[in-house]
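In: Attaching a predicted model along with its sequence, questions to come.
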Amino acid sequence: MIGVIVVPGHSPLMHGLDANRSFALLPLGDRPMLQHVIESLAAQKITSIELIVSHAPKEVESLLGNGDRWGCRFRYHLATQPDRPYRSLKIISALKDQPWCLIHAECFPCIDLPSVKASQPVLLYGSVQDDPAADGQQAVAGSSVWRGAAVFPAGSVTDAFASQSIDELRQQLESMAASSEATVLHVSQWLDGSTPAALLETQTALLDRRFEGLMISGVERESNVWISRNVVIHPTVELVPPLYLGPNSRVNRGVRLGPNVVIEGECIVDSDTSIEHSLITAGSYIGQGLELNKALVDHNLLINVRLGTSVEVVESFLLGGLKQVRRSNMLARILEPILAILLIILFLPVSLLSLVVYALLRRLTYTPVRMVQLPARENEVASRTYPLLCLGADAWVVRRVAGWRTFLRQFLPGLFAVAQGKISFVGLPPRTVEEIEKLPSDWRALYLEGSSGLITEAALSLSDPRDETQRYLADAYYTVRRSFLYNLKLFFQYFGRVIFPGGPGLL
């Protein structure tokens, strides 16, 4: 059997969630819903899959690739008219010789498709009264609806079939079912992401393990509580199962999460916030003291499922997006060395005076310490090193809070490495090969993907820089928050701390 998946385009029911991606790529548990569909088909030995995509094709192909990951063969077809996506069926020659299943990716039937015998079209129906997708529809007891899934015999694609719109095909197939030219098969379980309400209901069923064969990755810390890698959770956080916390996320003090919550990853949930029956997409920031119930949050977009409304929140301290910067900005790479040279010239008298004072009092001189240049792969750690000047070889050994001493011993000598482009002004703490090798595996993976800097989150925020747990929390927090504006904020905070020494930080 051949699988034909129609990946949906825009839908007004999604309230803008599909602006930059197909809503089939929205998370269902720990992975996009479309990936669940692919994995279910692969588990049923349907390995030849044709994907018809009308919106964000690059994102779909980037997620799935060529199918080797699942032992499948994928072919992609671009639907230039999203409302008539079936025209590509005419060029799929294998449909003439083999039975095939049509799946609209937002609604996937949880049955064994190859076991369906299709001497005539078999329409897979679901009950309206069990359909959480029907926003605005009145549920009628005992009535059914065709959800876009069907099994067809070989050779069923005609020119008339392929030229129809989605609504026209629906009408034709339902007319065929009424005249017994097609068979109706009722299916009780569906992966339904056609609306925000349907997605949350399906998410709840997945977290409750109601879908046989669908797995959630991550460590199950307790029953139905899955925690992925590099997640920082404050000890005062209350976790109410079932829920899933995605990678590189941070949950601050006093937060209550669950039940039925999915946080996709790269997210921050700030202090004293409560989230229930909700989905938070990747890279979102949730502010302090909020209460979210039956909601979807995509950066600053808030969808209230109970009211069927949405709003874009303009106040970034309430909701916002956290942009993950994996590569240095070109403008910053040009400006930082220039600024470093200017600062070297400006503070040259201070540098020379501090060198004389430390040499006389503590016999310390400028010493190059070899640090690992970030980002780096695991096998590159030993080879990607550079000399970072500091006053005394122990200047970076003991982590210190920002102040006049770190400014003289670390910042001023380190400007030479910034001028050479080896390190940034703001980033993760520079570390030696030996220090990196001693880090736990999760911490090391997070660190090697980042960028190092003379000014660090730990130096500004920690109450005790020697505490390993707090240092990890600071690294994870910076990795999620880092952006040009956030780096600029830390830069000025650092100089403010040098001029006006303050108390302990927030973390």
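Out: It's in. None of these values were measured; they are calculated from a predicted model.
In: Only C-alpha atoms from now on, for both contacts and neighbour counts.
Out: Will do.
In: what does the longest strand along the chain rub up against?
Out: If you go by DSSP state E, the chain has its longest strand at strand 144-152. The contact list for strand 144-152, computed with CA atoms under 8 Å, 6 or more residues apart in numbering, reads 99-104, 107-109, 113, 116, 118-129, 170, 174.
In: List buried residues within those.
Out: 99-104, 107-109, 113, 118, 120-129, 174 (16 or more other CA atoms under 10 Å).
In: Let's see which of the residues you listed end up in strands.
Out: 100-104, 107-109, 122-127.
In: what kind of secondary structure is the most centrally placed residue in the chain in?
Out: The centre of the chain sits closest to residue 282, judged by CA atoms, centre = their mean, with a distance of 3.5 Å. Following DSSP: H, G, I helix; E, B strand; the rest coil, residue 282 is assigned to coil.
In: shouldn't it be in contact with residue 266?
Out: Yes - counting by CA atoms under 8 Å, residue 266 is a contact partner of residue 282 at 5.5 Å.
In: A further structure is provided below for comparison with the first:
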Amino acid sequence: MKAVVLAGGEGTRLRPLTLTRPKPMLPLGPAPVIEHLIKQLAKCGFDEVILTLGYLSEQVRSYLGDGSKLGVKIHYSVEPEDLLLGTAGSVELVSHLLDKRFLVIQGDTYTEIDLSEAVKVHIKKGADATIVVKSVPNPWLFGVIEYDEKGFITGFREKPKPEECRSNKVSTGIYVLEPEVLDFITQHPCDFAKNVFPKMLASRKRLLAYECEGYWVDVGSREGYIEAQKRILRKHMEETDSSIWMLGEAYIGNGARLEGPLLMGSGVRVEDGATVGPYVCLLSGASISSNSTIVSSTLFEDVRVGSGSRISESIIGEKAIIGEQATVEESIIGQAALLKNGARIRSGCRIWPNVVVEENAEVEGTVLLTHEKPFYFFIDYGRYTGVLASSITSFLEAITVVDSKSLEFHLYRRDFERWIRNVIQAPLLAEEVAALRKQMLRGEELRSGLIRVVKAWFGYVTEEKTSH
């Protein structure tokens, strides 16, 4: 049976982490979100997966390949990033692959539900569409589903007032559908919940609500992501009877306190007197200095935390530096951001990549970059160097210091040309970079060539402006 995974969104609720990697590629434990999801689909008997992608799609495709390593066959549908299709519209694009019953699931889902049971109930009750639902304590934050004693849906209520809730059942965004459901996609953009299912209900089609057993969470927010991370750590501890999940060699200083469940990647350092855990993921290369405390948080690759700092219920992007005596509470810190000594990041903050927070500053809210579309330098798919450019001047500075492998990666993908032409609005420079690309240079020779081309263009436009 086939499953369609909707994974084309930009992940705005997890900004700024999703500025450099798509939401399906964010790490949960030792693997990205999408790997956990596809493994669960395979476990439930789905042997073909159709992934609808858009934003930063190449990172997902590069990681998953044809799916054989995960026991499935993967088809890809890559949507133009500026085209708004909606959930149903995305599925309609792959309708030629959907001639039999199929499953739809959101790409930002972590679940342990036995989805094969939902299919069995769908078939047994002769439903046209089955929506997998869960009971939640706060249904007014979701779309509420109302159904009769046989499980057939009688109505939908989109985010009702608390006193108006007649049900605590909400949609998980997991559907079992007959191919005929696609006939109800008659507008664009088109969503299943907002458009398709109400039309089907009005046409007296059989819509079933299946209340499932098993764990499910939407990882598309900071709260959901941390909840899923806790679940994975707890599950590993229960299955292995080990509270510390080691992915490689790590340094643990004298008097350091590790409280499980927690995960430690290769090359992690926890210095004397630091406290880590419970529910902490330290990815490869992370470093925690003496007397710091990390609780219920995920620190991406190569994060450095100064002495005496405290981080709780937060996500810290790769290569970020947290100074001494700093505090981060219930926030997201962007890639390569720098929080200087004594900085205090209050609950709900988002600090954008490479932003500097000064000493003893107290931050509430969101701190953004001044440029809307900076250029992020990668070494490979999903491997951010911590270097960005927001102007030609900073681009020149960046290509002088960034790893030459990053220059090769972007030049031969034509990333430099597109950014220079579309964002900087410098078509002449873009043409010069394209000509350089055709020379097939590598390493330091490539760096020298890029610097020469940018400096020559910079001198040309500066001279042109002064002559006028």
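Out: Received it, and whenever you're ready, just let me know what you need. Every value quoted in this text rests on a predicted model; they were computed, and no experiment measured them.
In: so the alignment partner in structure 2 of residue 230 of structure 1 is in which element?
Out: In structure 2, residue 230 of structure 1 lines up with residue 267, judged by TM-score structural alignment. According to DSSP states H and E, residue 267 of structure 2 maps onto no helix or strand at all.
In: roughly how far apart are residue 267 of structure 2 and residue 277 of structure 2?
Out: 18 Å (CA to CA, to the nearest Å).
In: Residue 337 of structure 2 too?
Out: 23 Å.
In: likewise residue 421 of structure 2?
Out: Taking CA to CA, one finds residue 421 of structure 2 at 47 Å from residue 277 of structure 2.
In: Just want to know which of the two has more residues nearby.
Out: Here residue 421 of structure 2 and residue 277 are compared on neighbour count by other CA atoms under 10 Å; more neighbours surround residue 277, at 21 against 15.
In: After alignment, which residue of structure 1 pairs with that one?
Out: Taking TM-score structural alignment, the alignment pairs residue 277 of structure 2 with residue 240 from structure 1.
In: Skipping its backbone neighbours, what lies nearest its match in space?
Out: Excluding its sequence neighbours, the residue lying closest to residue 240 of structure 1 (CA to CA, 6 or more residues apart in numbering) is residue 258, at 4.5 Å.
In: show me what contacts the one you found?
Out: Contacts of residue 258 of structure 1 (CA under 8 Å, 6+ apart): 239, 240, 241, 242, 243, 275, 276, 277.
In: can you rerun that using 10 Å?
Out: 225, 238-244, 274-278, 293 (CA atoms under 10 Å, 6 or more residues apart in numbering).
In: The longest strand of structure 1 aligns to what range in structure 2?
Out: Counting by TM-score structural alignment, strand 144-152 of structure 1 corresponds to 169-177 in structure 2.
In: what's the longest helix in structure 2?
Out: Identified as the longest helix of structure 2 according to DSSP state H is helix 443-467.
In: tell me which residues in it are buried?
Out: Per 16+ other CA under 10 Å, helix 443-467 of structure 2 contains these buried residues: 446, 447, 449, 450, 451, 453, 454, 457, 458.
In: hang on, residue 296 of structure 1 is in a helix, isn't it?
Out: No - Residue 296 of structure 1 is assigned strand when assessed by three-state DSSP, not a helix.
In: Looking at structure 2, name the residue matched to it.
Out: Per TM-score structural alignment, residue 296 of structure 1 is aligned with residue 332.
In: got it, and residue 275 of structure 1?
Out: Checking TM-score structural alignment: residue 275 of structure 1 goes with residue 311.
In: ok, that match to residue 351 of structure 2 distance?
Out: Residue 311 of structure 2 is 14 Å from residue 351 of structure 2, by CA to CA.
In: Before I go, just wanted to say thanks for your time.
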